[in-house]
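no sequence on hand, only this structure:
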């Protein structure tokens, strides 16, 4: 796919800012003009698109080579203009000297001019040759004088067998006039006599001709079609005396022409050159990109409301098309809040510490299960509230977020028209809003309700990886946005919710955001052993990571408060636990096997929602009424709902729990045939009988 001019220009600017080390400016640009799938992130590819490989190699051979591609291009253009000025100045001086010698020759000596000095007829042919391509100039010189005189009202010239050339390009006439355009500013201090003589010479050479009659609207419209290189507003722009400007063709016709001032020549020449250069540049883009296989799509032009006036400077509006002119005249307003600009790119030191904390070493890499997991909701009608897990690994993160989504959906939703089970069938907008609020609550609690940091994928590397850090294209592309207000946090998450919901790195971005919100140092201080990792063997979430998401602290235990153990010889070991009641609780199968003890802070949360740890996997158990937390006496019966995002669940699982009704015969049943979920429930409600209500029990 052919890249758009906007994407190539943005890539040039990004490459310039990156090579110059302007990190703050890059961060602002990424917020105001973020990257898309069509963005060019490779310098080699960018050089190929711009066809500047030769310039790049020449630059590398210099003693002090330029660092950026933009500087290389600008230097080349400046040198090209200087060279053209020198060449054109020499050519004009030579022609003027010849013309002056012929004008001053005495009468009667015209036939006896030397062979080195061209005659008037020869000069006319030379002028035509300089104006048109070689083949056209040859044809023009063969046209009889009468035929040329009869072509006064034509826009082209007639060759011997080619007919009228209506599509004659303006650039042909500009090649020779370029010397005049560039030479005139140097003559500003000359006398009026020199100016008049120069004007007379230009009229003799055919640059300025006599007036032409006014053209009809029909001919004016046809001329705009036949001259595609002329701008629409210039093709029928009247001069000060009311005549129509139709371009200038030096020496091409001997008939009448409209008078054009030197200022008009300069302006139209520059515009035609700009159009030609832009056309050639776009054609070069097409030639390069057609040979490259790509699946990217170009970003559409932003609307006027999406642009920021403070970041837009147009030096010459005449170089842009009419649509852009209207766009620039439209009132502009910023769409991003000011707090969204307070971001800073990830640096290698922080990335190294994050990898060590999450994976145990900066040389380790995230597995495919983490890299491909986001918070995507189920499309099953009865399970629209559920977040689907692709593969095992980040289940602890998914279950924790699922629990807070249910909290927002069931107990904090402002939708008054839905109650009970109806809230478990939310619309796309409602469940996305609940996801944003759930993520905000998790990060805000991790930041001790003082501040929070959101990790966003910027789409490009923020630093150049070096040993001993191993690059994998994840942490290197993160931009961190820090806020000190819960509402601002919700706004930022709402703006970037697609990276969490439909993006491939949703779970990783949340884990990194939670660690940075808490700070790496405090997370290490929370754990019993500071070298413990948050992602354990086989990519499973450790209890520290789950506790960080549920309670805001990465403690290693699930009992209440801290516990001191005597290690002997007067040494005391401090084991850190849960400090207070949590909004969302936790039940563990390990407690059934007497491996750990879940405290009351997690068993009795503020809302009837529990993350269930069973068989090294995390899932969610929840109820619809908060009353079940207080009515716990014998004979109590209530319903609980179970969701496992990894089980490819296709139907709603409703469990009826009867407290104290477990018979002795049921207890004598082989525990190998007892679903682990029932064992987890009985750690919370002793002797509870669980009915699966015609649903196949999960073993």
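Sure, I can see it. A quick note: this is a predicted structure, and the numbers were derived from the prediction, not measured. Residues are numbered from 1 along each chain as shown.

only C-alpha atoms for contact and neighbour calcs from this point on.
Fine.

for residue 548, which non-adjacent residue is closest in space?
Nearest non-adjacent residue to residue 548, counting by C-alpha to C-alpha, 6 or more residues apart in numbering: residue 554, 4.3 Å away.

pretty sure the one you found sits against residue 545.
Yes: between residue 554 and residue 545 a contact is recorded at 5.9 Å, counting by C-alpha atoms under 8 Å.

of the two, who's got more company?
Using other C-alpha atoms under 10 Å, the more surrounded residue of residue 554 and residue 545 is residue 554, with 30 against 27.

count the residues that sit near residue 620.
Applying other C-alpha under 10 Å, we find 25 residues neighbouring residue 620.

sec struct for it, please.
strand (DSSP: H, G, I helix; E, B strand; the rest coil).

pretty sure it is in contact with residue 611, am I right?
Yes: assessed by C-alpha under 8 Å, residue 620 is found in contact with residue 611 at 4.7 Å.

any residues in contact with both of those two?
In terms of C-alpha atoms under 8 Å, 6 or more residues apart in numbering, residue 620 and residue 611 are both contacted by the residues 399, 403.

the stretch 501-650 of the chain: strands as residue ranges?
Taking DSSP state E, counting those that start in this stretch as the test, the strands found in the stretch 501-650 of the chain are 563-568, 571-575, 585-588, 609-614, 617-622, 637-643.

which of those strands is buried the deepest?
When the strands of the stretch 501-650 of the chain are scored by mean count of other C-alpha atoms under 10 Å, the highest mean neighbour count falls to strand 585-588 (a mean of 29).

now find how far off-centre that one is within its chain.
41 Å (C-alpha atoms, centre = their mean, to the nearest Å).

now swap in stretch 626-640 and tell me
That offset, for stretch 626-640, works out to 51 Å (C-alpha atoms, centre = their mean).

okay, the strands of the stretch 501-650 of the chain in CSV with distance to residue 145 next?
Converted to CSV, the strands of the stretch 501-650 of the chain look like this (distance: least, C-alpha to C-alpha, whole Å):
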stretch, distance to residue 145
strand 563-568, 111
strand 571-575, 107
strand 585-588, 100
strand 609-614, 97
strand 617-622, 95
strand 637-643, 94
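
among those strands, which comes closest to residue 522?
Closest to residue 522 of these, according to C-alpha to C-alpha: strand 571-575, at 15.6 Å.

what sits up against that closest one?
If you take C-alpha under 8 Å, 6+ apart as the criterion, strand 571-575 is touched by 528, 556-557, 562-567.

second structure for comparison follows:
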């Protein structure tokens, strides 16, 4: 196995270096690296809520929180947020990480590790006749199927990993010291696993790898390595800017999309779009967890239906600087669209300014997109009927009354929403806690007018234009 191990070691060192450059650029600012250096930690007051200690790592923490909530809401019936034990929350976290990794797997799972040296562990190790350090874990590793779990790092790093195993055996807690970016990357190792069950078992037995001071970084590297650097760069198209902003430390849209969908595409619209001969890649199928953003209201992007209408009532919410999570236990929020809802969505896709009318010249395009009769003669007749005063516009209500007179809706008129923000300082009394609100969808097609400071409502209106929400403890912060 020696030659293959050396080749694997060399390949992974190269790929980890490429991932480092893709994430951080040519140099890593120490303050940005420190902000990302945290583990996955639950808050005391809300057992299943993760804490984000500083700005930056929400590009990983918010998607992980969203998948955790998806599992809790949709796959764990009868749950109660307040009754969750720490062990249950740990299992939910590991399941969430595995959900994300399954979307990224190409050939096998490649778990990035950070082995640590400890004097007490060294003293419990033995030397063989040639002076090499060995332990009972050495023998276990020799018996391991090389295709199942392989340490593909140098022999000295293998020994460091064994020392860490001995720490666990002797119940010794390693003393963590802050690593420089250079030290962190020099110490990284890799484990290969063939099945997600093996990954889940590894994280269960080595939970400290997730909760330790570099747990978030290690998981991000694991996602990128499992996906493969070549696949990531081909999906990004443009790699001139790092995935983590080198000044402010926030994650790019490509990184967010990779965490949510397993694809590092840079845009949030549906499918690919051709703009001036350039193929701009978007979301290619309905997402398990959705995404909505304040930036759409500001005209910086267009979020497609695959993100706005996910399979589960959980959405990552984006502001200019931060990611939070919106969720609900109302499954009807993601039930299949009725023909009426499809018609409204398609009509409004030709009305990007939200005016509830379209230029009459676009009527044929809307009818065609809805698979309705769109022969030119018929379109002319309907254009005159829907715009009798020849104003050059067609109102949404007139269009719906003509083609969909029975207005069926799958979404309930009222429902509860919950919101998560992982930064303590953005919560009441600096305690990370889910915030609850009661939403109502007004019958009018006109948007609810809100002040420019109510970013929460502004963001929600990109998904539900006629929504109003009564938050029980004041409006939560998106920042």
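Arrived safely. Every value quoted in this text rests on a predicted model; they were computed, and no experiment measured them.

TM value for the aligned chains?
Once superposed, chain against chain, the TM-score is 0.65 (TM-score structural alignment, normalised by the length of the second structure); 341 aligned residues with a C-alpha RMSD of 3.0 Å.

quick one, which of the strands of the stretch 501-650 of the first structure gets closest to residue 411 of the first structure.
For the strands of the stretch 501-650 of the first structure, the distance to residue 411 of the first structure is smallest for strand 609-614, at 10.7 Å, taking C-alpha to C-alpha.

that closest one aligns to what range in the second structure?
Residues 314-319 of the second structure are matched to strand 609-614 of the first structure when aligned by TM-score structural alignment.

for the second structure, which helix is longest?
When the second structure is parsed with DSSP state H, its longest helix is helix 2-24.

can you tell me the closest non-neighbouring residue to residue 58 of the second structure?
Of all residues beyond its chain neighbours, the one nearest residue 58 of the second structure is residue 323 (5.7 Å), with distances taken as C-alpha to C-alpha, 6+ apart.

so that neighbour touches residue 64, yeah?
No: here residue 323 of the second structure does not reach residue 64: they are 11.4 Å apart, not a contact under C-alpha under 8 Å.

what range in the second structure matches the strand or helix carrying residue 326 of the first structure?
Residue 326 of the first structure is part of helix 322-329 when elements are defined by DSSP states H and E. Mapping helix 322-329 of the first structure onto the second structure (TM-score structural alignment) gives no aligned residues.

want to throw the contacts of strand 571-575 of the first structure into TSV with distance to residue 659 of the first structure?
TSV is the format used below for the contacts of strand 571-575 of the first structure (distance: C-alpha to C-alpha, whole Å):
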residue	distance to residue 659 of the first structure
528	36
556	31
557	28
562	31
563	31
564	35
565	35
566	38
567	40
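
quick check, nearest of those to residue 170 of the first structure?
residue 556 (77.7 Å).

for the helix holding residue 326 of the first structure, which positions count as buried?
327-328 (16 or more other C-alpha atoms under 10 Å).

residue range for the lengthiest helix in the first structure in the second structure?
Across the first structure, the longest stretch assigned as helix under DSSP H is helix 69-103. Helix 69-103 of the first structure corresponds to no residue of the second structure when matched by TM-score structural alignment.

in whichever helix or strand comes after that helix, what counts as buried?
Next along the chain after helix 69-103 of the first structure, taking DSSP H and E as the criterion, comes helix 120-131. Across helix 120-131 of the first structure, burial judged by 16+ other C-alpha under 10 Å covers 123-131.

what do we get in the first structure for residue 220 of the second structure?
Using TM-score structural alignment as the criterion, residue 220 of the second structure maps onto residue 511 of the first structure.

quick one, what contacts that match?
397, 545.

circling back to that earlier point, any idea which of the strands of the stretch 501-650 of the first structure gets closest to residue 393 of the first structure?
Smallest distance to residue 393 of the first structure across these (C-alpha to C-alpha): 8.4 Å, for strand 617-622.

superposed on the second structure, where does the closest one end up, distance-wise?
In this overlay with the second structure, the average offset of strand 617-622 of the first structure from its partner residues is 0.4 Å by mean C-alpha distance after the TM-score superposition for the first structure.

so what secondary structure elements neighbour that strand?
Strand 617-622 of the first structure makes packing contacts with helix 395-411, strand 609-614, strand 637-643 when contacts are defined by 3 or more C-alpha pairs under 8 Å, 6 or more residues apart in numbering; DSSP states H and E.

now the angle from it to helix 395-411?
Relative orientation of strand 617-622 of the first structure with respect to helix 395-411: 10 degrees, computed using axes from the mean of the first three to the mean of the last three C-alpha atoms, to 10 degrees.

you'd agree residue 127 of the second structure is up against residue 134?
Yes: between residue 127 of the second structure and residue 134 there is a contact under C-alpha under 8 Å: 5.6 Å.

which of the two has more neighbours?
Neighbour count, other C-alpha under 10 Å: between residue 127 of the second structure and residue 134, residue 134 has more, with 17 against 10.

looking at the first structure, name the residue matched to residue 249 of the second structure.
Checking TM-score structural alignment: residue 249 of the second structure goes with residue 539.

of all the strands of the stretch 501-650 of the first structure, which one is nearest residue 506 of the first structure?
Closest to residue 506 of the first structure of the strands of the stretch 501-650 of the first structure, according to C-alpha to C-alpha: strand 617-622, at 17.4 Å.

how close does the helix or strand that the longest helix of the second structure is followed by sit to the first structure?
Sequence order places helix 30-36 as the next helix or strand after helix 2-24 of the second structure, per DSSP H and E. Taken against the first structure, helix 30-36 of the second structure registers an average deviation of 4.5 Å after superposition, with mean C-alpha distance after the TM-score superposition for the first structure.
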